[in-house]
Each structure stands twice: as C-alpha cells, then as structure tokens.
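[1] Compute the structure for the input listed below.
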Amino acid sequence: MTNPLLSDWDTPFGLPPFDRITDDDFAPAVDAALAQSRANIAAIADNPDAPDFANTIAALELADAGLNRVLGAFYSLAGADSTPARNALQRDFAPLLSAYSSEISENKALFARIEALWAARDTLDLTAEQQRVLMLTRRGFLRAGALLDGDAAARLRAVKSRLSVLGTQFTQNLLADERDWVMPLGADDLDGLPDFVLATARAAGAEKGLGGPVVTLSRALIVPFLQFSARRDLRQKAYLAWGARGANGGATDNRAIAAETLALRQERAALLGYASFADFKLETEMAGHPAAVRDLLMQVWHPAKAAAEADAAILEQMLHADGQTGPLEPWDWRYYAEKRRRALHDLDEAALKPYLQLDRMIDAAFACANRLFGLDFTPIDGPVYHADVRMWEVTRNGAHVAVFIGDYFARGSKRSGAWCSAMRSQKRLGGDTRPHVINVCNFAKPEAGQPALLSFDDARTLFHEFGHALHQMLSDVTYESISGTSVARDFVELPSQLYEHWLSLPAVLSEFATHADTGAAMPADLLQRMLGAANYDMGFQTVEYVASALVDLGFHDGPAPADPMQKQAEILADIGMPRAIGMRHATPHFAHVFAGDGYSSGYYSYMWSEVMDADAFAAFEEAGDPFDPATAARLEQTVLSSGGSVDAADLYTAFRGRMPGVDALLKGRGLAA
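    Alright, predicted model coming up:
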C-alpha cells in the first residue's frame, strides 16, 4: 500500500491524514524524504551554472520541503500523544537528522556557492528580504562549522549527533517520571480540597484506570493541590515528587545527561572559536552577550527577592498560627499564599473558576484577534491525532489565512507545559503556502459532561500561546526560514506575552467570563478583585523564574560544570535564594534547557521580551483604545507579519520608535512604584 505520508494529502487544507497514518509509516517516510533532500542538496552543490540567489539560496529554501512535511506531522504527534513506538522513532531519528544537518554544513561545494554570493552581494540587486536570508544562511553555515576541516569537523559532527540523542532522552525520561507517579487520595486525604480540585483528581484517577481521586505530576492538578490541601504531609510528598522529576535514580535519571550535555555544548563552542557556549548562543540574540543578560536578571532579582522575603515572613507567621513548627517550607508557600490572597483580596478560587470556562476563553482570544486584526475563526472537521483536538479555519475578509489547531487537555501521553508550533509554515516561494498552527496546553480535563474550567493563570497561558499562533498565522514573508516565529529567541516571546494583556481588559472579561451553570457575567466586584490581585505573590513568581534563568546562564557562561547539581546549589547560594521557594525548573527537569538547545543560555528570553511587551501595550494605552486600529495595524506590519525578515531590534523600534528600559517591567510586576 502507498505510504500516506508520501502521497498527496487529499485532506481539508492539506492537513496531515492522521486517520490513515500509522507509526509504521514514519520510518520509511523519513528515509525516503531524507533521500530526496540529499538529492536536492547535491543538485544545488553540483550545479554547473554560476551561483545566483535563485539556484542556490532559494533552492536551499525548497530542498527539505518533503522532509519538513513528514517531520511536521511526526513531531506534533510525538510531543502531544507519545507511545513507546513513537518514543523509539524519536530516538532513531535524532542521530539521522543530525547527520543530515552536518552533511549540509560540511558540504564545501555548497558553502563555496554561498560565499561567492556573499562576496558579490552588493552587485546582485537583491531585495531587503533576500539580503537578510543570504546573511542568515551564511551565518548559519558558519555557526554549524562550515569552516572546519578534518578532525575538528568530524568531532563537531559527533558532538552535535550526541547532543541530539541526549536531548531526546532527557525529554522521554521526564515524560516517564511525570506519567508514572501517582498519589491516590483516600477519604481522609481530602481536607481543604474544593470541588473543582476533587473533580480534576477524579478525572485523573479515571484516566489512570483507578477507582478514585489521585494526584499526578500534571501542573494543572498538583499546583491546585498544593494551594488547597490542608494535609501538610501530603503537600510535602507531592511537592518532593514534583521536584524530583528526572532525579529519581535508575533509567530515567537526567542528572548525568545534563552534565554530559553541558560538557558537549562547551566543546562545541570551543571548536567554533567561542569562549563559552553562552557567548556562542547569545551572539545572534538581541542581548548579544552574557553580561547584558546577567545585568537584566539582577536588576529584577533584587526587588523581587526583597518582596518575596517580606511575603515569606508573613506566611511563616500564618504557618505557626496553625500550630505548625519549624520554618516555612516550599510545600507550604502556595497553601498559605492562597489563604492570604483570600484574606487580602476576598478571592476564592472555587468561586472564581466557574467564570473562566475554557470554551469562553477560546472565544475571548478569537474575539480579540477579530477586533485587532480582522480574523474570523470557523470550526472545521478533519483528520486529527487525538479525539481532544479541535480545529478552526482562520479567514480575513473571506480569504483563507490559516488553520488553527487546539489540543488543550493534559494526558499521560503528552509532555508537560504549553507550546505553539507550526505543522506547516507560511511562505510564498514555490507557491502561496498558508500555515497550520497548533497550540498545545495541559489544562485539567473535566469529568464527562462537565465544562472545562481554568484558573486565571491557565487563561493567561491560553492567551500566551495564542499570541505565538498569531505570529505564525499573520506571517507574510517569501522564505520559510524567516517565517513566523523564526526570530531571535529573546524576541519570540514578545507577541505571546503582549497578547496576555488583552485577557486582563475588564471589557473582555465582562463579556466572556460567564458562569458555567447560570451563564451570568462575572460580577463587577469579583472582576475588580481578581484584576486587583493580578500582581499578588509576584515576588514568589519572579524569584522562581529568575533563579532558573540565572542557573541556566551560569551553566553556560564559562567552563562546563562537572556536577551540575553542585553548580546549581552554588549559584542559588550566591544569589541568596529564599529557602521556601524552589526554582521553577530545577536542572533534572529543566526541559527548556536540556530537551534541546532552543532555550539553553536563553531562558532569560521571557523576561527580555517582557521588557518590550509592557512598553508595547502602552502604545495602545497611549492611543486611548486597547483595540486602536492604527496601532494594531502597525503592530501587524512591523512585528507579527515580518517574521525574521528584519533584525528584531529594528522591528521593535519601527513599532515603538525606541527600545524600552526595565522600568516598565518592574512597574508592571508591582516591584516598583
């Protein structure tokens, strides 16, 4: 039978035919696609005609079209609905794809053509976009080792291959630890848990095939358990299990993987002539060098730590008032912070959640995109990889823009966190290709027949990932390599974090925060109390994030540590980490940094972008309307549609007229007057 991955996809909008694809189809499809890609690369490198932009750079842009199509389907499936077979395929594909990438960067004939174009660039009459793609292509070859020969080239190839294997193994180990741990809750274990937490725990128990409520390591369940459980012993047990992901010994322990990864990254940087991996990685980012990153993080660390320590003193008093002895512990913080929030802001999460229905928050995200950018969203049917997946056609003035895919619920087969990716990216080269964009989240799945309810943080996550999706959907470039979110890592979070601001608009919440049972709008006083508490516990949130970012930077800015856990402890001691707060992502489960090198030496990026997003939303406020058409059009033109076609700093300056300072961030977080 014909492999469905290699045949024409006669599906709505050319979506992957998940209803016909089996796991057995992927390996032969990848082999065939790699063979075609290799043939395409050889044809470019061996072309007897003199190099020009079309026969070299544009041809390179199209060389992997078939491979990208197969991998777009596979990695969307593998990340959101893993199986042992898919895990094995990921392990098999990692070295194959790394080897193929190395073949390209080591192809001397191909690089010679690129160098010839670079040398003659001022005479080629290139568009600004073509000049940018040429520069980025050449830079990518140089950073991949195109100038290396002999033993150095061979060693770099081996290092990159091993790193790809380690990143895959790190991810799968973490998923295994998250999937396998469960804490059943008996009748005596439910003290303090509101109905919505119990419903989530029962649904998790049903998914696990158990007869009652359970706590799992899904963030959507363990965080509310830590917030509400009056059983300090169970909070401790759950928190320690959550913190021990990837550090439980045995086959899924990630600590040795982290150490080897850091050593190989440092070796990679040295082979390419950089003093450290951080110097290598940050060269292409807005920050430019490690000192700029550390300066930003420390400007935020000091006021955040002071706020957190002041809060900790109050929470410890509450702990002692409950008859508990000893210091405030990390498994106590969320419980007493929730009690204090109720007292300070008269906010009860159990009363709040029914107003934050998943479907209504999706409607809110769509409605804001309609008012800002004229986008319409129509539900569509088509092949999906899991029954929970939903799809919409995105149009503007009746014209097709994109397909948007939402996969919102946590399950044991899905890796943790939330993310946005493109199964197919926008481009114009080779024909107008519109994107297929997917948001994946891990919200608690409700019991059968009940609506899915979110926390306000969950709703922010939904808006955040949808901001990434808009960056993909509104992309309007010729070349796929600079499409959508293919931008500097410390710029990529700007559209996502900026979009969160619209969720907090009273006008949006008044319309879409409606009660799951009655349909009534959230009462105005409850709405104001919820928004008034937006910066509550911000010291804690900022400290746990900045500590993780500083550890990431410390790992990569200098010699690789032989023992990452010891290095982590030293960094936290140096900055005076409050004892009752843990890192948001400790090393053994720091997937941003070790599941690949996307955010390695780059976890700071969320905060770098936050400096801009606070200032960017101020542009709408200054216009007197959060939906001001002229400001929205300028945002789309300068940022959302441009992808990586222009340097990130230039894009932001084109939108705002200048680069911002850190003051707006501190004020937005309530850490400065």
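[2] When you work out contacts or count neighbours from here on, use the C-alpha atoms and nothing else.
    Fine.
[3] got the contact list for the residue nearest the centre of the chain?
    The chain has Trp419 as the residue nearest its centroid, 4.3 Å off, counting by C-alpha atoms, centre = their mean. Going by C-alpha atoms under 8 Å, 6 or more residues apart in numbering, Trp419 touches Asn439, Val440, Cys441, Glu465.
[4] now, which of these lie within helices?
    Within these, residues falling in helices by DSSP state H are Glu465.
[5] Could you tell me which of the contacts of Trp419 count as buried?
    With neighbours counted by 16 or more other C-alpha atoms under 10 Å, these contain buried members at Asn439, Val440, Cys441, Glu465.
[6] mind checking the SS state of the closest residue to the second one other than its chain neighbours?
    This means Val440. Spatial nearest neighbour of Val440, excluding adjacent residues (C-alpha to C-alpha, 6 or more residues apart in numbering): Asp407 at 4.8 Å. Using DSSP: H, G, I helix; E, B strand; the rest coil, the structure places Asp407 in strand.
[7] For the comparison step, fold the sequence that follows:
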Amino acid sequence: MFSKIFLLILLPISILFSQENLNNSNPFFVEWDTPFTTPPFDMIETEHFMPAFIEGMKKQKEEINSIINNNEEPSFQNTLEALEISGELLLKVNNVFEHLNSTQNSPEIQKISEEISPLLSAHNDDINLNEKLFQKIKAVHYKRDNLNSEQKRLVEKYYSDFIRGGAGLNNIDKEKFRKINEELSLLSIKFSQNVLAETNSFELVVDDAAELKGLPESALNAAKEAAEKKGYENKYLFTLHAPSYRPIIMYSENRALREKMFKAYLNRGNNNNENDNKEIISKIVSLRFERAKLLGYKSHADYVMSEYMAKNPERVYEFLNKMQEPANKLAARESEQLQEIIEREGNNFKLEPWDWSFYSEKLKKEKFSLDEEELRSYFKLENVLNGVFAVTEKLYGIRFEERKNIIVYHPDVKVFEVKEADGKHIGIIYFDYFPRESKRAGAWMMPFRLQSRVDGKNVTPIVMNCGNLNKPTDDKPSLLTLDEVRTIFHEFGHALHGLFSDVTYPYFSGTRVAWDFVELPSQIMENWAVHPEVLRMFARHYETGEVMPDELIDRIQNAKLFNKGYETLGTYISPALLDLKYHNMTEEKKVDVVEVEAEISRGIIPQIGLRYKSTINSHIFAGGYSAGYYSYIWAEVLDADAFEAFVETSLFDQETAKSFRENILSKGGTEYPL
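    Presented below is the predicted three-dimensional model:
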C-alpha cells in the first residue's frame, strides 16, 4: 500500500533504528508493566518517539497487507475488524506524543512533530487511497445487512471515510489529494507553534505598583512571584497566560494597561513577524477548499457538515442568523449600561472591547452585589474537584480514588481511578490544571486510550482533563472564578463521555461522535456547576471552611443571565460566523484575513468586536472545529432539552441519569444522533 517513494524514505530510517528495536530499550516496544498499563512517563524520552513512530507505521503496513493478501472472500471479520484493530503500536505512540505536544512542548518535540507529520499524512493516505483495500471494504458494504447494528454502522462509516478520504479519485487527483493533506498537516502544526511562541514571548514588567491599582492582592502576589523567578527584583511580571492576563482585563483601573494587554493577547500571530499566522490561514483555507472540490463538494463546510447533524451550511446559517439579531440587541443594551457607568464616573471616552470586562465587573457588583474575588474565596480547586466527584457519584453511583502509584509527566498532574459502586474498574483520569510555557492555552479533554472490546479483549479508557488555572501561591491555594468552575464541570462532562463508553469498536468510542453532538455531554454538566444544591456541597471558604451562605448563592442565581448578550455574541456567534466565512467559500480565491474579519465585525457591535481573532483560533485552524465551531451553541439547545428531564424529576434522579448514561454517554458513535 505504500508508494515506492515512501518506502525508499522509510527503509533507511528503519535500518537506522533496527538495533534499538532489537534490544527493547525503547519503552514503546515492550508491554507496560504499570497500573492499568498507563504510560511509563519516567522511562519515555524524546528520542524514543521517532523510531516508535516508524516501527508503528511499518507494523500497520504489514497488517494492511495481510488484509489485502487474504484470499478468502471479504468478510466483516477479515476486513473491517482486522482494519479496526490494525495500527495498535502507532496509536499508542501517537497518543502519548500528541498529549506531550500539548502539555510539555519543547524545541525537540516541535522538531519531531514537523518531521513525523508528513510521514503520518502519507501513511494515512496510503491506507485510504489503497484500491485493493477499498474493493474489499466495498464488497463487505454491499452485503452488510446481516450484521448487527454496530457492525453495520462500522462498515458504513469506513465506506464513507474511504470515499471522503479520496478512494474514488483517479490516480492524478489522488496525488493532488496526498499533497494537500501533507501540506495541511504541516501548516496546522506551524499555526499552533506560532500561537505558543507568541504567548510565551510576551512579558510585561511593571516597576511601580501604583500602575496596578485595582488588581486583587492575589494577582499582585502572583505577578511578584513570577517576576522574582525571572530575576526581576521588586517588580511585577505579567504574561498572556490566562491566570496572569485575566486580572488586568477585569480589575485594572489603568485603562492604557488594559488596552495594551488586550491587544497583545488578541494579536498573537498577527504581528508581521516570523510567528505571523495570516498567510498560513490563507493557505489552509485554500487547500481545504481545493480538497473539498476534488471530492465533489461545493465547499469545505459542505464536505465537513455532510457527516454532522446539521447536514449543510445553509441550516447552520439559518440557526445562527435567528440568534444574531436578538443577541446584538441584548449586547447593545448591556453596552449602554456600561457606558452609563463610564460617564457617571466623569469619563468622556467611549466603551471599547478592552473596557468591557472591567466595567461589567463594576455593573455586576452594583446590580447583584457580586464580587468575583469574594466568590473565588469559596472556589478552592480541590473543593471544586470534590464537588464534581460528588455530583457524578450521586448521579451515576461511581467512585474516585486518587492513585499516587501511577507515574505522571509533571509534578502538577493528579491521577484518579474511576470505579463503579461495586468496585469494578471503569477507567483512569489525569488532571493537569496549571499553566506552563510548554503548554497550550485553554482547557480541553483528551481521550488517551479508547475503550473497546474487540474479539473479547476488554480495553478500559484513559482520559485527561487539562486547563490553565491560577496556580497556588506561597500564601494561597488555587482559587477559581465562577467561569472556571463551569469550565471544570464542562471538561469533566467530556471526560465522562470517554469513561462511560461501552462499545465494541474503538472507532465509536467515547467522544467519537458527530462533531455538533460532541459538546452535549460537556454542556449539560455545566447545569450542575452553579446549582444551589450543588454549591452547598462543595463551595467552602478556603480559610474558614464556611459553606457559601445562601444569600450569596441567591445572588449568583440572580446574575445567571448577566452579560448574556456579550457571551452569546462574542463567545459563540461571531467565531462561528467567522469559521463559516472561511470555510463556506465556493470559489477559489486568496483569502485576506483582515478583510474577512472586517466583514464579520460589521455584524457585531463594535464595543465587543471579535473576541476570537483568526490568528489565535487554534480550534478551527489547528484542531477539529473547522466548519464546526457552531457546535458549541448548537449543543446549548440540545443541552436545554436534555437537562429538562432532570428538571422534571429531580437534580440527582438516578433513573434519569442511568438513561442518559446508557442512551447517550455509553453509546459513543454507534448510533446517529437525532
């Protein structure tokens, strides 16, 4: 299945690494004698990855050739099931590498990523474009009616994937397809590396504490500690990592400082330097369009959405347009309230995007007597995590046990075993919540090992929740904002989707569902995050242990819809429209990032503007959300319907939870979401 060129590349590399393969010094070439066969991070070195990748591709090539050369009539077992279990070593290596690439990035890791990406792209295309393999899949697809429902769906998905992966193209177009995929893989890597480099290169050193008026003591202490670690004595150091950036935007009375930080954050990858992402975006958009056209689609969005619940871009536009006007009107009213505060304080400037968070905090205090710093005192990270555990224990009857005997890749990481009520092992979850220069921004869940039970072999899941929260200081634990509490619950919803998976084939495991369905399990978990009954379970003052007073809980509930126009427009609608603008083009043309953003901005009130600019939007240019960013707000609609079942019974109704687990969380992608 490999092209001759690829074999010529692979052969000398394989020879170079053969000695290491033989002496088993590479931990990827031996069975892991660790609890639940978790990765032995203490044994894995950077130099182990490339030979393991090469060996993994070589083994999968042999497995694919065995399928092709099997003279028996193509069947589900000798074709689809054999294909599904192929590449075990490659997947094992890739999962560890991709996780460390996101959390422990380094120049060495980046170099490997750049080297292996085109090889992996070629390897995957050699499988998807293999005519003999496709003919066998087609034969099984033709006689699939006698299979069980999961097997039948697997055949249909593989058949569709091969068509979408270029199997139906002529030889000339197949070569074009290969080149596009190879280039896209490298461009996505470069995009991510540029964002990380821009984030890490920015430092704001402040000499005079008077310039930092309004910042909470915790933020000042953290900035002072950061400065001392970098050798800046009696100074304050701020970066573009969220725990450092956010307090300035929310609390700094120094408007010029807010503007400087805001623009630095938003313009990462847009500084006309070696880390600029504008040309990369233009190339990615053009290549995605070219690939879609090769496959017979009008646009990349049509190509992507044909496999999603929405089915086509027109339906998504209709969905977003229905919400955009009311969201704009609500956001405009919110901006007027903020402008009133500005003028009441004797200022004569107009509200700008870098003012919004600062004045909305003032308005929140004024209207609801809510102070984010006061709230943070009740949201110690460990307590919030215990709250998540308590909620899921009450809903699903599961238990969590910290496993300090499981090796981690960084001292900040915690690991827990998840068990059924009867003690039966479900899976493992890693928590990595604090920022590092080697770690990408944001919060995410990553399925490290997928649940499956092919041919009677039961594989239990391993998942990871990652974030960038305030790290403990010398005198305070990690204290979270209300939004960060919601984020913890949100990402844990994704984790449950992976942990509760109960499928036969890894293709359908956990979060491997239609992309505009994947956010439902995470969004629904947010409903418990700030519910009064739940807050009483975990929200305790970090110093006194006092449970959050009912009066404060009531104020949180009263403010539930505060800033909703800003959130809906800035967080969901505008980035979704920007995504569609790039990916729904139906004619070949060079994309101008500035022009595209200007066009989308015209539909958004200027006081908000674009909160997620193109050059930092890794979701759509280096992740899985291209032509799919709308899935967040799409899932909010699904979530409202799903949570209604708990409203109609009770917050912790176990029958409702059992139904949600069995019909949504455990099924993965085995059934099409209606």
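[8] Any idea what the TM-score comes out to?
    Taking TM-score structural alignment, normalised by the length of structure 1 as the basis, the two superposed chains have a TM-score of 0.94; 644 aligned residues with a C-alpha RMSD of 1.3 Å.
[9] Just list the residues touching the aligned residue in structure 1 for Ala495 of structure 2, thanks.
    Alignment note (TM-score structural alignment): Ala495 of structure 2 maps to Ala469 of structure 1. Listed by C-alpha under 8 Å, 6+ apart, the contact set of Ala469 of structure 1 reads Phe404, Cys420, Ser421, Val437, Ile438, Asn439.
[10] hmm, 10 Å instead?
    402, 404-405, 419-422, 435-439, 463, 475, 484-485, 495-496 (C-alpha atoms under 10 Å, 6 or more residues apart in numbering).
[11] What's the match for the residue nearest to Val440 of structure 1 in structure 2?
    Counting by TM-score structural alignment, Asp407 of structure 1 corresponds to Asp432 in structure 2.
[12] now the strands for structure 1?
    In structure 1, the strands defined using DSSP state E lie at 183-184, 214-215, 375-380, 390-396, 399-409, 419-424, 436-443.
[13] ok, so what distance separates Pro673 of structure 2 from Trp515 of structure 2?
    11 Å (C-alpha to C-alpha, to the nearest Å).
[14] which neighbours do the two share?
    Tyr308, Met309.
[15] Those two: which has the busier surroundings?
    The neighbour count for Pro673 of structure 2 versus Trp515, taken as other C-alpha atoms under 10 Å, is higher for Trp515 (23 against 13).
[16] Show me what the more buried one lines up with in structure 1.
    Under TM-score structural alignment, Trp515 of structure 2 pairs with Arg489 in structure 1.
[17] pretty sure that match contacts Glu285?
    Yes - at 6.4 Å, Arg489 of structure 1 counts as touching Glu285 under the criterion of C-alpha atoms under 10 Å.
[18] Overlap of the contact sets of those two?
    Among the neighbours of Arg489 of structure 1, those also in contact with Glu285 (C-alpha under 10 Å, 6+ apart) are Gly602, Ser605, Ala648.
[19] for those residues, which one is nearest Lys353 of structure 1?
    Ser605 (30.3 Å; C-alpha to C-alpha).
[20] for the aligned partner of that closest one in structure 2, what are its contacts?
    In structure 2, Ser605 of structure 1 lines up with Ser631, judged by TM-score structural alignment. For Ser631 of structure 2, the contact set (C-alpha under 10 Å, 6+ apart) comprises 308-310, 316, 514-520, 572, 576, 625, 637.
[21] ok, now which ones touch the nearest residue to Ala514 of structure 2 once chain neighbours are set aside?
    Closest residue in space to Ala514 of structure 2, ignoring its immediate chain neighbours: Tyr308 at 5.2 Å, by C-alpha to C-alpha, 6+ apart. Contact analysis of Tyr308 of structure 2 by C-alpha under 10 Å, 6+ apart lists Asp302, Val513, Ala514, Trp515, Asp516, Phe517, Gly628, Ser631, Tyr672, Pro673.
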